[in-house]
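J.: the following comprises the amino acid sequence and a computationally predicted model.
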Amino acid sequence: MKPKTLWICLLLVLGPFWAQAQAFNDDDALLVATSQLGTERLMIAVDAEAYCIVQRIEGSGYVIVDKRQNARRKIIGWSPDGVWQENQMPPALTNWLAEIKADTICDAFVKTKTDIHDSGSRKDSWADVLPLLTCHWHQASPYNDLCPVIADGNVKTAAGCVAIAAAQVIYFWRDFLPEKTLMDTPTYPYGAAPVTESIAAGTPNKWELLRDDYKNEDDQDARAAVAQLVYVIGTSSYLHYASSTGGQITDAGNALYAQFRMTSEKAVKANYEQTEWECLLYDDLCEGCPIIYSGDSKGDGHAVVIDGYDSKLDLFHFNFGWGGSGDGYYTVDDVTGMNGFNQSQQCVHRIMPQGYITNISEWREMQKSDNTFYPINGIPIKLSTSGHLPMNQLRRGIYIVNGQKIAIH
């Protein structure tokens, strides 16, 4: 074989590996970003060796592109309506990017249990789930107005990511929750700011005063109502109040039931294969149930709400509890999941008011009486149980039984 022929053969054999080793440049990143942002004028807002952030020059929307070798996916995060302003982004997001910046060669092939693009899985039929939450709360005023003060320095403590995540889920379900608190909130001596004030059982929850956000809200009653909710769920979860307030989402799950009679289940990612874990999350979202989600990284941790899904990119929607900043679609895998808080990932899921009906099968099993109103997925339904439905043929939609509409989420 002639030398020239040998060289051509080597190129044919090694071509894919050669291409994979080439640097992923800015033009490549812009091209990838157009799949989500369109062909409008784009700019690179952040350009690091391992990743870059592309956003629209005018308007909102940004994409985080993974530039590392061997990365399984190139888009590891995106926000359709966010604007990248690094000094306003949640620490969970900026800390994650700092870790990626230090890891220029992605080791996804080693760490991921199962292929996140398993084309043979049931995920092929998944559809988009638009974000369930409408609120964009954060940890400062008015949300932390009732939180304790650090004694040495007279500094107001943060509300805490666990409290904000749980409070936003409570707000989502507010129409079906008790009108008053069910137990005295506890007091306890630990943390940088001990909890000394208790809110008594029977205190009105004032759901009607709560707002999606408080950026332009001057109504003091509305501000007081959300401060009370955040304090009730935070102290009932036994948060450690400090300049960076911390706690466990499992404790928040217990508090949801104790104070608001909301049932839930707890799950730890280490007990699931990757696709199984994503199925668990997706099924909850299809039932209309937002999920409280947490993870750790290098001794730090964060809690968010997962409330939506992008089927095209196989990404879940995160509400960071940072006033809307950073909210967008990200992964929950073992490498880039939870925005880098990918250790000890867990969730409190199937959160709903006690006795809430999520499907018609449950309704029929409970043998609800005729001509009585009950909520199904947020809609009051008057049902006549004397009719018959082919349970094994039900799909999401609207069904009629003896003249009564039945809504399936």
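T.: Okay, I see it. All values reported here derive from a predicted model rather than from experimental measurement.

J.: contacts, neighbours, all on C-alpha from now
T.: Fine.

J.: show me the strands in the stretch 301-409 of the chain, by range?
T.: 315-319, 328-330, 343-353, 372-376, 379-383, 397-401, 404-408 (DSSP state E, counting those that start in this stretch).

J.: no no, the stretch 101-250 of the chain
T.: 149-150, 155-156.

J.: residue 272: which of the strands of the stretch 301-409 of the chain is closest?
T.: Closest approach to residue 272 among the strands of the stretch 301-409 of the chain (Cα to Cα): strand 343-353, 10.6 Å.

J.: let's bring in a second model and compare:
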Amino acid sequence: MNKYIFSIAVWMIGTMVAYGGPVDENQAKALASKYLINPVSMSESQTVAYSRGTKTVDPTLHLFNNQDGDGFVIIAADDRVGGVLGYSDRGRLDAANMPAPLIELLAGYSRAVEKVRVDSISVTPAYAKPPKAYVKPLISATWSQEYPYNYYTPRSSTSGKPTFTGCTITAAAQVLFAHRWPEKRPAGVILGEGAMAYDYYDWNNMLDDYSQGGYNQAQAQAVGVLMRDLGKLAQATYGVSGTRCDEGKVWNALQNYYNCTVRQLEKDLLPGGEFLQAIYNELSAGCPVFMTGGDHAFVYDGYDENGLVHVNWGWAGLDDGYFDINTAAVAAGGYGSDGCYYEKQLALFIHPNNGIIEPLSPKPVVLSINNNQALQFQVSEGMTVSSRIPAQLKGVGARNLAQDDNGAYTGQVGIGLFSEDGNCLHVFGKTGVLTWATYYNSYNFEYDWWGADLSEIDGPADGTYYLRPLGRRLLNNDENEWGNWTCMVNGNTVQMMVSGGKVTLIQSDDKPHLSLVGKPDVLEPAYAYSSQLAGIQLNISNLSRYQARGELQVELIGTGHLEGETYEVPNAYMMHMVAQRMTTTPWIVKFMTSYTGTTGNHELKAGKYRMKLRFNHNIETKTPAVYEIPVPDDFLLEVHPNNYYGRVTVTSVKLLDEKGNYAPSHHFNLSESPKVTLGISGYSKYITQNYYSTQMRYRLVNMKSGETAYTSKGYMVSIPRNNETNLTSSTSHTIDLTELAPGDYEIHVDIEREGEWLDRWNANTLRRKITLYNAVLPVNVEVTTFAAENLHDVASIASFGAPFDAIVPNGVKAWYVEQIQGDKVMLKALPEGHAIQAGSGVILTSPSMTGVFHMEKAPLSMPVASLTGNMLRACKDGNHVVTSQDHAYLIGSQNQKTSFCKVDVGSILDPYTAYLQHSSDAAVLQFCFVGDTTGIDRVEQDHKTKKPDGIYGLDGHQYSSASKPGLYIIKGEKRMVNKQRK
């Protein structure tokens, strides 16, 4: 039976998506159909012990058998765990006769889905725009901790020697320097001589680099006062061997004294990959990230096209460069640091309130588990429905306290019992009222006094349940008002099985559970007796809560004429591999095909080899162990002969926009009809000519299904020998991305050789990826207003391009334009009670002064105004560049009067604004509000006519009488008729 389980575990297709979420049964069935001719979901009557036995709102797994024979597929019900978790072309899934090892395997998959779902409160900021393709370093400074940075730091009271600024203070100062913020020194700082006497920061006198000398006293004092102020307000403890200051006090200083909004993120408490994505987004927004890791504070301030993050270490430029944040380390850190900066990484996102950077909105204060141990129970078997189960929960803290007005969290902790449909049935182990006064407060709940007493409830009945750590906040002590019980951030789920009154818990074994997702992908072929590096990508899934660090051990075993041959791959590039928690991590295995070691000479011969993988979990663990990672039997690594002619290496794929510039982002909004042009860099080796001429093509592979979604035509290319060359001009190919479905795609480059297409890349980087998405439309928009000039009864005015059917706010009128008479723009009011049509442009007015109009999405029940012939055009979700065909006019001021003013070609219009489209030579057009009292008065004054005697509706039609309730213009005045006239 073990062999049967092995065949399931290793046949897995990778799913690495940027944005995960639930997978319903129809989506799962479509994926299953790629492996089974006629997939059929397991019947609801077949209750499976590993998971939710009946069909529920949120299943953890989708299981399919082949209706026409053997074979089955296991698919995760959440993209964040994986798509196809396993499949086989032999056997069937039968809940009634499922062997225990298979139940255990499926239970692990099910728990993995539960784990990624339990963190229901997002702690990462939301960003309106996708990340850029790359961000050059945002910080120009290369500062350090000694003179002149410590110009004003206190001297030792014993030796009189100057003290260091401290790495924490230097990192925070460099972030502020990048923003040149604030202008004024905060309240509460020390005043003294030189720059200490100023009430402002002398940013212009601060240099990027002081390490070469040649600076004057003013320049030394300018940077010194910034460092000293930060140190005082963050309560640094100064010393001649090093200065200490924790990041929590820096957070408080930046928020309370430096007028910044701040958000904190901890890498080890987030699902793998989420932290790095947040870093990319933050840097794309122009904000360097303050970091702590190991025993040091530093700054992330950029990243390259391959996803490596640029680090400013705060040592005057020493070792600054691009790093994988999972293994960020240097050989010898400055000032006695140990160099292991990947440990316990914590980020502060810092946004100055300077009117340029968008402030970070506060997140709710919630309880979190500040370690990976989570909720544990002392026993797992031998219990009944009336047992008391001792429980343990350590390191419970409160998040986001610094952004909360109350400054503390007062509440309770408990253990929630959840049914299969996600309802909380009961809360066990309610603690007394506790208070978390700072981020550093934490509580431990121990086995000897805390637990879940099942006798508190009647039952539970036979079935599957889930136990989760919960917290709730005391909102009003005087009135005993409480918030709802909510799941803790970084909380976990423990499955509880009840059968015949007996209770069994399925708990994590606290070990990494690593498996290979899909087959190994050969990036750079292996050549016998070659100095050229071979490269293989492994997608390693880690379904546990624990990040796993250690050494990868690879053995190649010969087949065919090489039977009995083995090759221990040199581990020079595999000493520190990281499998991120609860996700799939791509590893690159790169190695030489010959080397000399302590056991002699070793070399790979031409032929085919099986691969054996072992993971030595020996870094950041108290229980080191070696785990085998199974590899599919049918994967064979082919080693080409040494005389293999015409080796091609593709070093990168360039992504260009329609103007030939580098694409600003590798995320493409399909609603914008995007196109992308591809080009490569690369070289050839082992040829006699200067160029290797062949055909090439591009392929886009859907990373979810593993299928090729797009293949370009093949065309001739000449690849230079030995030297990497940018070949974009000769390998340019444009793709209309609207032909593809939303999703994540990997770009492959195929080279033709002897009538066969061969996939070629390199051993140093992962393949280039792109993400296609449909933009999620907003449900509310804030429209900035202008102060109206000389418009009667109008104080605030704005244009609005509606991205959705929008409600006209109370006290605001919406207008559209059907005609223009000379230089008079005739604005017509929307009917009362009607919504603004999505995609339409309107003018909004209010008789009172206000800074913004809050526009909300209209309910489906509200009628939408038909704006046929409207001459106002909406700027929707992107910044619109005015062309000569737009004939655009915007709201402006001319001679102290609000008017429509002509816009220059090339001007950029903000999203969700509107412009008037009218072909005219006039520089200014006047407002005329048709149907409005003010508008009629103005038109009459302009044309020197009398007020009309008739009765008019707001739509301009004349009526014989105001016989129905509504708004009318009667003798030139607006009147509301509430009753029918008799």
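T.: Structure received. Remember, predicted model here, so these are calculated numbers, not experimental data.

J.: that older thread, which of the strands of the stretch 101-250 of structure 1 sits most buried?
T.: Stretch with highest mean neighbour count among the strands of the stretch 101-250 of structure 1: strand 149-150 (a mean of 18; mean count of other Cα atoms under 10 Å).

J.: average distance between it and structure 2?
T.: Taken over the aligned residues, the distance from strand 149-150 of structure 1 to structure 2 averages 1.2 Å (mean Cα distance after the TM-score superposition for structure 1).

J.: now do that strand: which elements does it pack against?
T.: Applying 3 or more Cα pairs under 8 Å, 6 or more residues apart in numbering; DSSP states H and E, one finds that strand 149-150 of structure 1 contacts strand 155-156.

J.: quick one: the strand it packs on aligns where in structure 2?
T.: Using TM-score structural alignment, strand 155-156 of structure 1 corresponds to residues 161-162 of structure 2.

J.: returning to what we had before: make TSV from the strands of the stretch 301-409 of structure 1 and add mean neighbour count and distance to residue 140 of structure 1 to it.
T.: As requested, the strands of the stretch 301-409 of structure 1 are exported to TSV (neighbours: other Cα atoms under 10 Å; distance: least, Cα to Cα, whole Å):
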stretch	mean neighbour count	distance to residue 140 of structure 1
strand 315-319	26	16
strand 328-330	26	21
strand 343-353	22	24
strand 372-376	15	34
strand 379-383	16	33
strand 397-401	12	41
strand 404-408	17	38
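
J.: is it true that residue 321 of structure 1 touches residue 140?
T.: No - with contacts counted by Cα atoms under 8 Å, residue 321 of structure 1 stays clear of residue 140, the gap being 10.5 Å.

J.: between those two, tell me which one has more neighbours.
T.: Between residue 321 of structure 1 and residue 140, residue 321 has the larger neighbour count (other Cα atoms under 10 Å), namely 27 against 17.

J.: to residue 186 of structure 1, which of the strands of the stretch 101-250 of structure 1 lies closest?
T.: Of all those, it is strand 149-150 that lies closest to residue 186 of structure 1, at 16.4 Å by Cα to Cα.

J.: and the aligned residue in structure 2 for residue 315 of structure 1, what does it touch?
T.: Mapped onto structure 2 by TM-score structural alignment, residue 315 of structure 1 lines up with residue 308. Applying Cα atoms under 8 Å, 6 or more residues apart in numbering to residue 308 of structure 2 gives the contacts 322, 323, 324, 325.

J.: which of those map to contacts in structure 1?
T.: Comparing the contacts of residue 308 of structure 2 with structure 1 on both residues aligned by TM-score structural alignment, their matches' Cα atoms under 8 Å, the contacts found in both are 322, 323, 324, 325.

J.: structure 1: matching residues for stretch 32-42 of structure 2?
T.: By TM-score structural alignment, stretch 32-42 of structure 2 lines up with nothing in structure 1.

J.: hang on, residue 186 of structure 1 packs against residue 236?
T.: Yes - Residue 186 of structure 1 sits in contact with residue 236 when judged by Cα under 8 Å, with a separation of 6.3 Å.

J.: more crowded one of the two?
T.: Neighbours were counted for residue 186 of structure 1 and for residue 236 using other Cα under 10 Å; residue 236 has more, 23 against 16.

J.: any idea how far residue 155 of structure 1 is from the more buried one?
T.: 22 Å (Cα to Cα, to the nearest Å).

J.: cool, residue 3 of structure 1 as well?
T.: Distance of residue 3 of structure 1 to residue 155 of structure 1, computed by Cα to Cα: 75 Å.

J.: now the terminal residues of stretch 239-252 of structure 1, how far apart.
T.: Start-to-end, stretch 239-252 of structure 1 (Cα to Cα) is 9 Å.

J.: can you check stretch 94-113 of structure 1 too?
T.: One end of stretch 94-113 of structure 1 to the other measures 26 Å (Cα to Cα).

J.: now stretch 273-292 of structure 2
T.: End-to-end distance for stretch 273-292 of structure 2, by Cα to Cα: 18 Å.

J.: name the residues that touch that stretch?
T.: With Cα under 8 Å, 6+ apart, stretch 273-292 of structure 2 has contacts from 124-125, 127, 130-132, 134-135, 138-139, 171-172, 175, 178, 247, 265-267, 297-303, 325, 341, 344-351, 357, 580, 583.
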